[in-house]
Structure formats: C-alpha cells, structure tokens
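[1] no letters, just coordinates:
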C-alpha cells in the first residue's frame, strides 16, 4: 500500500495542521520551523494540508466547478512531508535539520518530492542541500516531470545549475508532451537557463510530443511584460546562434514565424526573417505568416502594429489575394498603417466605394485623412512614384530588405521603397 492510500499522520482536522496552515498563511517562519522540526513525528510524517473530498462530505461547500458540472469522481488530497514543506518555503535551516535526522530526500506521498518543491520555489540553497544528501536529480513527480522541468522562473537558475552538477539528465524527455528542460526554458523565456542547457549538451532542435523545437515553443509562448519579451528575444537569438532551424515545422506545419506572427511580436518576426525563415510558408490550414499577422494586428502594441506586416512583405511574403482585401479592411480598419502597408504592396489594386461599408463610421472619422485618401483612389490610378516603387520591389523580390539600403537614394526614399507608412495614400 502506498503512502497515498495510508491515513496521514496528521490529517486535515488535526490541531497540528490547523496551526501549521495558519503559520504558513501569515508567514510566521518561526512557528513553521518549530512545528515541522520539533513537533512533527516521525521525521517523514505524512501531513494532509488540503482535502477536496467534497463528494464524501455532505456538509462541504461545493466548488464553483462542481456547480457547472466540471467535477471529478477522483478522491483528491494534498499530502506532503515536513521536508517538502521546508523546501517549498525556502527554510534552509529546517531542511538541514530534517536531513540530519535522516529524512528521506525523495519522499513524495503527494506525488511531489522536496527537490521538486525547492525548484518550483527557486530555493537554490535547499536544492543543494537535498542533492548533497542523495536526492535523485531525475526523480519524476506525479505529472512525470523531473526537477529540471520545474525550473520555470529566473530565480530557479541556481537550482538548475545544482541539478546538472549532481548528474541531472539535460536531455530528459518528460511529461505527456515529452518536453526537455530546453523546451521548458523556451516556454518561459528563460534565456540564461537555455544557455546553461546548451552548454551542457542539450540538443537545440530536439522535438517534443507536438513536433515543436525549443525555438518553436518560445515563439508560441505568451510573453506579456516587456521584460518577458526581451528575455524571450534573447533566448531565440541564442537558439538561432546555436544552430536552431529557423523554419522548423510542428505537427500542424506551423513554423516559428507563424507563431511569432500569431503573438504579434514584430522584433521576433524580424529576427526569424533575418535567419532565413520562409515568409511565404503555409501551415496545414493554408495560413501564411502574413495571414496570422493580420489576424492579430489589433493585439500588437500601437507603435508596432504594422511592423510585422511590413517586415514580411519586405522579405518576400506574397500579399493577400486581391479579392480578400475587403476582409482584411474589415479586420484591420482601426489600424490604418497596416491597411496602408498592405495596400502599397500591390502595384495597382482597384478600390471599390462599396468597401466603405466595412469601415465603421467611428473608425473612419478617427482616421479621416487616411480613409479620405484611400477612397479617393476609387476614381484615379496610383501615382508614377508608387508604380516605380512597385517595379523596383518586383525586381528585388525577397531581397528588398537587403538591397534597398544599398541604393544611392536618400533615406526617405529608401523607407518609401520599404513600405514605410506615411498616413495617406497617393
């Protein structure tokens, strides 16, 4: 019978657990230390910190999910040990004391050991102590993940270093998605972790269960804050310098560029294009990176909403099929710079006054100078300067971004050739 099946030494209803939970909730480190180091017996006592067994307790208040029918027949408890609690909260002295009393560093009645807890919390000193006392650096938790896979924050870098120094497997594929530690670092934008793993021999283009490389995982991850985005950009640059395939496809034939465009990250898209990503690649659904960029235009920061579309077109992406332009106008009307960049990628595209119906009146009024110039083209051809631009761009093809800056032209004309928006159409 496993520890999970045995009654806990300290059930949820016990006075010990009540005092422990109170101390943890208030951050009373002294009380936590006293309880788990002096009162808890035996040293590897099983402690029940939570019990979601509302189905067996009629008086229990049902969680919201149950009221929606999202309940499970599974009996769930949070079981732990004094050592796990100490490691999870970074109590180094407690960890040392418990280990000196021969606490089992790999005990995990709740499916997660003390080393897992230390890594999740980024507590390097605790992780080092556990490893020095024989903790298994590749021990899998209940989800099938090793400690390295739980190093998910910048603060956990020291834990990752300690794990590798004690023999952790850098190329270990874990969990239902068969991810490596490098995939985890990529998903969380941890550039220093990635550098550490690559230096220890991690395969830069290893695939997970969905066919993603670390670069693909990084490009598809949600990075919300500027700091997260900056770290992710550094990580992707590191992977590309390390030989990562810029155009590696996942099981849906999506490339890293597809995913970066879907996340509205122009700097990352430009980086991928500079390293040879195919601007015209199609996924299984027939979507191009440009289509993904147009779909997420309104999600991009205001100062960069047109940059991804501009970069893709300057690296040879085919433009949108002319008959589909009204659909693009409907989606991107509130971002006229995107409409302008895309419209200028055609040598000649007939403007229909019926398109006015897809531009909301309030959007038209907000950007009236642009839309007045746009619909004025329904009655007149494009100017000679634009036609010259189109001819040069057609001649340069996919090399526009590289060749235009070498032309003996003023910077303003170079920007014009590279579709820099002006706010009006001529």
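    The structure has been received and is ready for your questions. Predicted, not measured: the structure shown is a model, and the values here were computed from it.
[2] could you use CA atoms for every contact and neighbour count after this?
    Fine.
[3] show residues contacting stretch 361-380.
    For stretch 361-380, contacts defined as CA atoms under 8 Å, 6 or more residues apart in numbering pick out 333-334, 336, 350-353, 356, 423-426.
[4] let's see it at 10 Å
    333-337, 339-340, 343, 349-356, 359-360, 383, 422-426 (CA atoms under 10 Å, 6 or more residues apart in numbering).
[5] which elements pack onto the lengthiest helix in the chain?
    What stands out as the longest helix in the chain, according to DSSP state H, is helix 226-241. For helix 226-241, the packing partners by 3 or more CA pairs under 10 Å, 6 or more residues apart in numbering; DSSP states H and E come out as helix 181-187, helix 191-199, helix 214-220, helix 266-274.
[6] the stretch 301-426 of the chain: helices as residue ranges?
    Taking DSSP state H, counting those that start in this stretch as the criterion, the stretch 301-426 of the chain contains helices spanning 307-314, 325-332, 336-343, 361-366, 368-376, 384-396, 400-403, 411-417.
[7] most tightly packed of those helices?
    Greatest average neighbour count among those goes to helix 307-314 (a mean of 25), per mean count of other CA atoms under 10 Å.
[8] try this one side by side with the last:
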C-alpha cells in the first residue's frame, strides 16, 4: 500500500505538525522518514500546543494495543494490524520510526544481521565456508577493524576453518588487524593450542607484536599457558623481546610466579639481567612481589642480588617496603647490601621502620651502618615516630639509636613547622606512649624551634604536657620566629582556661603579660591579620607582640576578661595598661576583675607569690612532696575549695 505523508513545520513553534497531507505527496516514504528524523534531532523537543495535541489524538487509532500517547504513521499501523511484523521502506531497510510524547521522532534499534562468514566460522562449518569460496566470495578482504576470516578462525579456535582459509589464502597468515594483532597472537591470547600449532607449522612469524609491542610469547606468559610457551619457543620465538614498557616474557613470568614457564624461558635463552624502562630486572620483580621460589631460581642462575632500579631502590629496599620477611631474609643470606640508598637517600631500615615491619627491622639492625644512617639526614626513629610504629620505635631505642637525633636542614625544611627531633613527631601525633618512651630514654624536650610543649598545649593533652614538664620542658618557651613579650605557652593556651591555669600552677611566668610598652598612654591601632601566628615561619615580625595586642584581636577579645582573671591570681602588684582596662570596662560582668587588679593586692596573696618565687619553677610541681602541712600545700596550690 502506498502511503502519502506530509510533515509541515510550524513557523512559530518550530514543532512538527501533521495537518497537511498533500504538500509532500511526491516524496517517497524513506525520504519523508529521513527528513522527519533530521528535523527532530536538529530542533530538539518542544512543548506540544493544544492544536497539536488535538490533531495527535485524532490521528491515533482506537485499537487497544496502541498507546494513546503516540502518533503512528500509516505503515506503522499496518504493521501492528498485521501481527507486529516490521514494515520496510522502498530500500528494504526496516523503518522503526516512532514519535515521543513531545512530538519528536526516534528510531527503534534494529537487530544486527550476523555475518554468514563469521557465523560459519564460529560453528566450525567448513563445508559452508568452502561453498562460499567456491561461489566466488573473496574471504581475503578485511572488515572495518582489519579482521580477516582467518583472524576469526584463530580467535574462535576453529582449527579446521583456519587450515582451510590458510590453504586458500596463504599470503594472509601474518596479516595484522588495526590493532596489529596476527592470527597467531589471537590464538595464543585465547589459548587455542591447536590453532597455535597449525599456524606455526604453516610458517607464521612468532615475534610479530601488537600495538603495545606484546608478542604471542609474552601473551602466553601472561596467560600462564605453559604449553603455548613451549610450542612458541620450539619455533624459535624471541625470549628477549621487549614490550613498550621494556618488559620481557621473563619479567611477566616472574611476576606471575610460574616456575615452569620461568625455567622454559631461561633455558630458551632469556637474559636474566634484562631490565625494563625503569631499570627493573626479573630478580627485582620477584623481590618486589614476594615470590620466593622465583627469587631462589634466579639467584641460582646468577642474577645480581644488589640490582637497583632507575630510582636507585634496591631489590632489598623494595622487599622491605612491601613487608616480605622471607624475601628479606633470603636476600640478606645471599649478601644483599643493606646500606644501598635510593635516590632520596633512604635505606631499607628507614622503609621497614616507616611501615612498621618489626621482624624486618630486627633483621636489618645488625647489618645497617649507623654512619650511613647519619649521612641520610634522618633516623629510623623519625620514621617510626611519625607513623606511630611504637613496637619498632621501642626496638630501635633498645638498639641504642640516638633519641636526640635531628633531621638535616634539607629534610627539616620539608615541614612547615621545621620540626627536627623524634620527640616532636611523637608529640605532634599525640602519642603518649611514644612520648614517654623517648623521654625516659633521654630525649631533650627543648631542642626544636617550636617547643613540643606548645604542640601538646594546642592538642590540649594534659598527660603529655605533664610528661614534658616533668622531664624539663621549658614552661616559659618562646618562638624565635614569632617573638612575643610574654611566653608562647600562655599565648597557645589562651582559649583553654583550664590549660592556662594548669601552666600557671606549674610555674609559668605571668608577670610579663602586664609589662606593656605603652602603659596607661595611648596605644596604636591594632593591625588586623588573618592569624599572625599561623603564617609561614619565613614571615618575621619586626617587633615582639605584646599581651594586650593579642587579647585585642577579634578572635581573642571576648576571652580577655577570663584570661586576665586567671593571670592575676599568679602575679603580685601589677599595673593594667589602658587597653586592658578598656577591655574590662567593655563588659559589666568583668567588674570584679578590675577590682582584683586594684593596688595593693592582698598580703596573703603576695606572700603566696613570694613563696612560690623563692621555691623556683622547677620545684613548684613538687609541692606535694614537701614536708609541709596540708593546708599550706593547698594554699600554695591555689586550692580555693579548702
């Protein structure tokens, strides 16, 4: 039945209408379909108008198996009424065109018609294949991917079809696909041994590589196909061919830990010392992967135990990095040098300490040079403390490593805070156990540019603070790169009043907080900064910052009163500067603080301050141990509850 369909464009909406069925009557059905699809794709969906909706509803037939939301062309209605068979255009191709809710058209996916040649090969139908060739069909023409029927036969493992095709087209035996894959490569990759043998016997070249420069032998090793490897080597496949990464078949076999293939390759001429583009040999691969049997075999064949990659990492270093205890033990037994550094100057013991491999570190201790460690600019103690490897840290301390070893300048500058000591790492990690271990072993808490005590204050860890102070940490620590007129310990604890009181109880100097350069005079305007004490250490402050400047910053001014209140309990007769008075006057609730600061201070308070001063800050923490009445001890400790 010839059907005439017209498609008109609404000039205002750009939508496709179906009112006029006469303007395009001279066009074929196929031309109309293609035009409708092109317009739909170009214009995109649009909102249907009332007129369009009405016309669509009139065009939809009343049969129950049609959706009322779709407009159907006559040939589509005919297809549905005749049992759902797909109608075709004049060219013989199925139309499959439908309309969406928004009026746009779409084509339903059509089933692919299988290639009869490929179908015959997949089924192993040699007779059908032979009949095609006798009928004059040329089976030496590649498809769009460069595949010949011969490739298909190798891929599907149809040896009979493969032999038939090769007999008819012998010149195609080594022809490549667009990925440069030969029939032999495809057969090897899929593990079709009969096809592999047939191709080799027919004279296929065994060393033609694909785009990644992977040969059939390399692929056989990757697939752990021993028979294919043996077959290829019998036909003189190159055992030393490199892929685009410099990887050889032996590298791949060692990486797969296939001992039978490794043995075949070595006996077939594979070079043991062949290195890839990163300088990695097969022995290095075995050590890195933890394959002990392969490592023993290669070492027995004379492989270099101290082989190093391009980054100077040795096989021993990689084994330590990956925690392969048996590999490390074997390498050391074969004379592996534990004092070879990588490009960063790190030794195997550094990596073992960083990873926390206790047994490996124990094996390395007797054979590692302390001089080499010192030359590296970093101690294994640093690595263990940084990564919280407490058992390794304890072992290294017991082995006599210097707990006061410092990072070299080049390594310290990698950290923004310029940390240098092992103790700093432990405190920065808030690791109480490691901190106590190092302090008991003699770690000095006053070496770093930023005192570890300041870090513990920032963390708010009273236990670590107490440990550091018990072992001599400077309670009045300053930061040289950020000078202040009062201790940095007070500055770091301002937002934590309980910590501030604890530090003052332990003897921190609070008098310097009230030594203002301007006194009761006019103070200059405060310079607003994002956070002047979190800036880079290279940014030097031209003048030491005063206490009144710190508490006047927007972040701290709401804390000014309580901070001053705590400090006044630990100082004698001091004068509040005009700026501090201004802060206290700004809040009605701080009136009592101003009264507390009035001179002179109470005699009982001044006596307590005097006694504590005479005792000295080193003995203040020991007040509990003094042979004094309990009431006096509580008085000296500011215990206001008694």
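    Cool, got the structure. A quick note: this is a predicted structure, and the numbers were derived from the prediction, not measured.
[9] send over the TM-score of the superposed chains.
    The TM-score (TM-score structural alignment, normalised by the length of structure 1) is 0.62; 340 aligned residues with a CA RMSD of 4.7 Å.
[10] quick one: which of the helices of the stretch 301-426 of structure 1 is nearest residue 261 of structure 1?
    helix 307-314 (7.0 Å; CA to CA).
[11] enumerate the positions of the helix or strand where residue 18 of structure 1 lies that are buried.
    In this assignment (DSSP states H and E), residue 18 of structure 1 forms part of helix 15-26. Within helix 15-26 of structure 1, the residues scored as buried using 16 or more other CA atoms under 10 Å are 16-17, 20-21, 23.
[12] what of stretch 122-135 of structure 1?
    Under the neighbour-count criterion of 16+ other CA under 10 Å, stretch 122-135 of structure 1 has 122-131, 133, 135 buried.
[13] pick out the most distant pair among those.
    Across the buried residues of stretch 122-135 of structure 1, no pair lies farther apart than 122 and 133, at 18.5 Å, counting by CA to CA.
[14] which residue packs closest to the counterpart of residue 303 of structure 2 in structure 1, ignoring adjacent ones?
    Matched by TM-score structural alignment, residue 303 of structure 2 corresponds to residue 135 in structure 1. What sits nearest to residue 135 of structure 1 in space, not counting adjacent residues and going by CA to CA, 6 or more residues apart in numbering, is residue 105, at 5.1 Å.
[15] what do you get for residue 419 of structure 1?
    With CA to CA, 6+ apart, the residue lying closest to residue 419 of structure 1 is residue 341, at 5.7 Å.
[16] how near is the one you found to residue 143 of structure 1?
    47 Å (CA to CA, to the nearest Å).
[17] what do you get for residue 94 of structure 1?
    Distance from residue 94 of structure 1 to residue 143 of structure 1, by CA to CA: 27 Å.
[18] what about the two, which has more around it?
    Using other CA atoms under 10 Å as the criterion, residue 94 of structure 1 and residue 143 rank with residue 94 on top: 22 against 11.
[19] who's in contact with that one?
    Contacts of residue 94 of structure 1 (CA under 10 Å, 6+ apart): 32-34, 36-38, 82-83, 85-87, 100, 126.
[20] kindly report the same for residue 331 of structure 1.
    Going by CA under 10 Å, 6+ apart, residue 331 of structure 1 touches 294-298, 325, 339, 358-359.
[21] same thing but at 8 Å, please
    Applying CA under 8 Å, 6+ apart to residue 331 of structure 1 gives the contacts 294-295.
[22] stretch 43-59 of structure 2 corresponds to what range in structure 1?
    Stretch 43-59 of structure 2 corresponds to no residue of structure 1 when matched by TM-score structural alignment.
[23] same thing with stretch 126-135 of structure 2?
    Counting by TM-score structural alignment, stretch 126-135 of structure 2 falls onto no part of structure 1.
[24] just to revisit the earlier point, just the contacts of residue 94 of structure 1 now: which is nearest residue 154 of structure 1?
    When the contacts of residue 94 of structure 1 are compared against residue 154 of structure 1 (criterion: CA to CA), the nearest one is residue 126, at 16.3 Å.
[25] helix or strand for the closest one, which one?
    Taking DSSP H and E as the criterion, residue 126 of structure 1 maps to helix 124-132.
[26] next: residue 246 of structure 2.
    Residue 246 of structure 2 belongs to no helix or strand, assigned by DSSP H and E.
[27] what lines up with it in structure 1?
    Aligned partner of residue 246 of structure 2 by TM-score structural alignment: residue 79.
[28] residues contacting that match?
    Applying CA under 8 Å, 6+ apart, the residues near residue 79 of structure 1 are 4, 8, 46-50, 109-110.
[29] could the residues you listed be laid out in JSON lines, adding distance to residue 165 of structure 1?
    Below are the contacts of residue 79 of structure 1 laid out as JSON lines (distance: CA to CA, whole Å):
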{"residue": "4", "distance to residue 165 of structure 1": "32"}
{"residue": "8", "distance to residue 165 of structure 1": "35"}
{"residue": "46", "distance to residue 165 of structure 1": "30"}
{"residue": "47", "distance to residue 165 of structure 1": "31"}
{"residue": "48", "distance to residue 165 of structure 1": "33"}
{"residue": "49", "distance to residue 165 of structure 1": "33"}
{"residue": "50", "distance to residue 165 of structure 1": "35"}
{"residue": "109", "distance to residue 165 of structure 1": "27"}
{"residue": "110", "distance to residue 165 of structure 1": "27"}
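[30] out of those residues, which ones does structure 2 keep as well?
    On the basis of both residues aligned by TM-score structural alignment, their matches' CA atoms under 8 Å, what survives of the contacts of residue 79 of structure 1 in structure 2 is 46-48, 109-110.
[31] wait, which of these is closest to residue 148 of structure 1?
    Minimum distance to residue 148 of structure 1 across those is 18.8 Å, recorded for residue 110 (CA to CA).
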